[in-house]
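Trainee: coords below, sequence missing:
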């Protein structure tokens, strides 16, 4: 018998304010057609004034707990993937813990930018398999609208705010790929590529800073590295693209999603796509897509999923799991 981290529940939350592409036309040199043709994005959500990353995370966590039929007191640990914490410290996870009324267990944050949820999921899987927790709440939550340079039309139209969450629970499996739960993980990073995607603020500057990106370079790395990490995770358990029911990718750019699926030889009708409605929500994008994919009736129990993402660092990775 093998201990597996099985998805017990999933949920998400999006801020009320919806920002269509046309809204940017009044302030910068862009158009709905320009944004759609280059990214596939049609709209995104922005957090309200005073609405924080932890606020979004709590709402997503509550939805995931309701879906799992559990309460906060059933959870042993919280991991939040985010690059937009409310404060430098304490962690968003501890704020979520308090927001849920959870008086036991522990929480911490993971920062791997857009790949953060994959890294957090791998952490949760290791904790469950190692016996450190029986149930872990894994959340991706971001308010990237607070990092935008509103004069840079190449970046400010791409990002949105939101949160998604999974409840993972320890369960016994047979130790083969028919088991439900996380089957394999692949994590990678390359600090030499820091300057193609970063925020020019932080403790060293005394400012929050703005997101800076060399789009063509990020695109080139993304297509290559996302397919590579997905294949690596599948290879570890003797599977291939033909075995995959759904790719649930980081939702950054429709052309990247299409290019990665092509390299994996998986047709687009087996890819969960939400980028048109959410934009790039960084670490929140995969759990958001998982929640929406389940709600649409796409993702069903027993389906084999590959979740893959790449973000600043560069950091990238993939998780293979059976729903």
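Mentor: It's in. Just so you know, these numbers come straight off a predicted model, no measurement behind them. Residues are numbered from 1 along each chain as shown.
Trainee: switch to C-alpha atoms for all contacts and neighbour counts from now on
Mentor: Noted.
Trainee: got the end-to-end distance for stretch 155-163?
Mentor: End-to-end distance of stretch 155-163 (CA to CA, to the nearest Å): 20 Å.
Trainee: Am I right that residue 165 sits in a strand?
Mentor: Yes: assessed with DSSP: H, G, I helix; E, B strand; the rest coil, residue 165 lies in a strand.
Trainee: Please report how far the nearest residue to residue 134 once chain neighbours are set aside lies from residue 319.
Mentor: Nearest non-adjacent residue to residue 134, counting by CA to CA, 6 or more residues apart in numbering: residue 170, 5.2 Å away. Residue 170 is 17 Å from residue 319, where distance means CA to CA.
Trainee: So which of the two has more stuff around it?
Mentor: residue 319 (26 against 22; other CA atoms under 10 Å).
Trainee: The more buried one reaches residue 308, doesn't it?
Mentor: Yes: with contact defined as CA atoms under 8 Å, residue 319 counts as touching residue 308 (6.5 Å).
Trainee: so what sits against both of the two?
Mentor: 118, 230 (CA atoms under 8 Å, 6 or more residues apart in numbering).
Trainee: re the thing from before, contacting residues for the residue nearest to residue 134?
Mentor: Residues near residue 170 by CA under 8 Å, 6+ apart: 3-6, 128-129, 134-135.
Trainee: SS state for it?
Mentor: Assignment for residue 170 (three-state DSSP): strand.
Trainee: The structure to be compared is supplied as follows:
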């Protein structure tokens, strides 16, 4: 019999620095009303200089392990588009700082879809018997790759981390992962990108300074995100044999409030069942889905046995969806990660 993957713990973390719309309005030609009307975002969190993705990932990972009641895991998977360094991967550093020994640890890069991709990989590892318990983390310090003079991206993106522990379990248990759908379209790679910094365009003399920053074709991304997130979610509903009216909670990538509302409407899911924390944290990229799950769980929104539908769209382009039921968990409220001095370890 195939082993099922079951959610055993959850946790979330954001930096302690809050950037409000009023603060952005002092730097850009914009207003709080303009930002809220177009994005649904009132504030976002930002790392301080010297604070990195791993700092956020460690705090979220620790909270998820505490929620699960054990630090016994066989593997760590980190979804991120902003690793601490281009090489090596950041996951081994996170595992070491969490005191997890020499367990296998690796990064996944699928931008905003990264956590859903990581869920699928972890589920496969558990089904194959390669791991019995896996710590999954979605974390990004996306503000570190934003053009400080780009109003559009500055208003949308924030930093954060969300983490989940999966364990091997029995079919039918609350918390069981029930199905996945994943996809990608590399012909759309320029919709969401950092033009320079990789092997195709190394950051050397002659590379335009602006090409080191993240860029996004907003209107095109909006159209693709709605279409792909809706279609992949419909595929997973069919796999789980759920009707849209049976979904208790849609937790989608927190890209934009209008995208969330449109995807919910396209799927036929009532607005009150579409969870959102975007107003407070913005678009946290790979952290978006697990951070929303952690916030919803901590707020008591999620109850044992609830049917939860996840969907995401990100650079690549990539997309994915997952269906699961919710277990009974002990969940702490989201923790703020303070900036640290050089050499200080956040555990």
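Mentor: Yes, it's here. For clarity, every value in this text was computed on a predicted model and none was experimentally measured.
Trainee: thinking again about what came up before, under the alignment, what does the residue nearest to residue 134 of structure 1 map to in structure 2?
Mentor: Aligned by TM-score structural alignment, residue 170 of structure 1 pairs with residue 168 of structure 2.
Trainee: Please apply the same query to residue 275 of structure 1.
Mentor: In structure 2, residue 275 of structure 1 lands on residue 278 (TM-score structural alignment).
Trainee: what about that match, how many residues close to it?
Mentor: Neighbour number of residue 278 of structure 2 under other CA under 10 Å is 26.
Trainee: Relative to residue 232 of structure 1, how far out is residue 308 of structure 1?
Mentor: 11 Å.
Trainee: now swap in residue 2 of structure 1 and tell me
Mentor: From residue 2 of structure 1 to residue 232 of structure 1 the distance is 21 Å (CA to CA).
Trainee: Show me which of these two is the more surrounded one.
Mentor: When residue 2 of structure 1 and residue 232 are compared for neighbours, residue 232 comes out ahead with 22 against 12, by other CA under 10 Å.
Trainee: Identify the residue spatially nearest to the more buried one, adjacent ones excluded.
Mentor: residue 186 (6.6 Å).
Trainee: State whether the one you found is indeed within a strand.
Mentor: Yes: counting by three-state DSSP, one finds residue 186 of structure 1 located in a strand.
Trainee: Scan structure 1 for its longest helix.
Mentor: Identified as the longest helix of structure 1 according to DSSP state H is helix 215-235.
Trainee: What span of structure 2 is that one aligned with?
Mentor: Across structure 2, the stretch matching helix 215-235 of structure 1 (TM-score structural alignment) is residues 218-238.
Trainee: Map residue 201 of structure 1 onto structure 2.
Mentor: With TM-score structural alignment as the criterion, the equivalent of residue 201 of structure 1 in structure 2 is residue 196.
Trainee: correction: residue 142 of structure 1
Mentor: Checking with TM-score structural alignment, residue 142 of structure 1 has residue 140 as its match.
Trainee: quick revisit: quick one: the longest helix of structure 1 to structure 2 mean distance?
Mentor: On superposition with structure 2, the mean distance recorded for helix 215-235 of structure 1 (mean CA distance after the TM-score superposition for structure 1) is 0.7 Å.
Trainee: what comes up buried for that helix?
Mentor: For helix 215-235 of structure 1, the neighbour count (16 or more other CA atoms under 10 Å) marks 218, 222-223, 225-234 as buried.
Trainee: For these, give me CSV that also has distance to residue 33 of structure 1.
Mentor: CSV is the format used below for the buried residues of helix 215-235 of structure 1 (distance: CA to CA, whole Å):
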residue, distance to residue 33 of structure 1
218, 22
222, 23
223, 23
225, 28
226, 27
227, 28
228, 31
229, 32
230, 31
231, 34
232, 36
233, 36
234, 37
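Trainee: For residue 296 of structure 1, state which of the residues you listed is nearest.
Mentor: residue 230 (23.9 Å; CA to CA).
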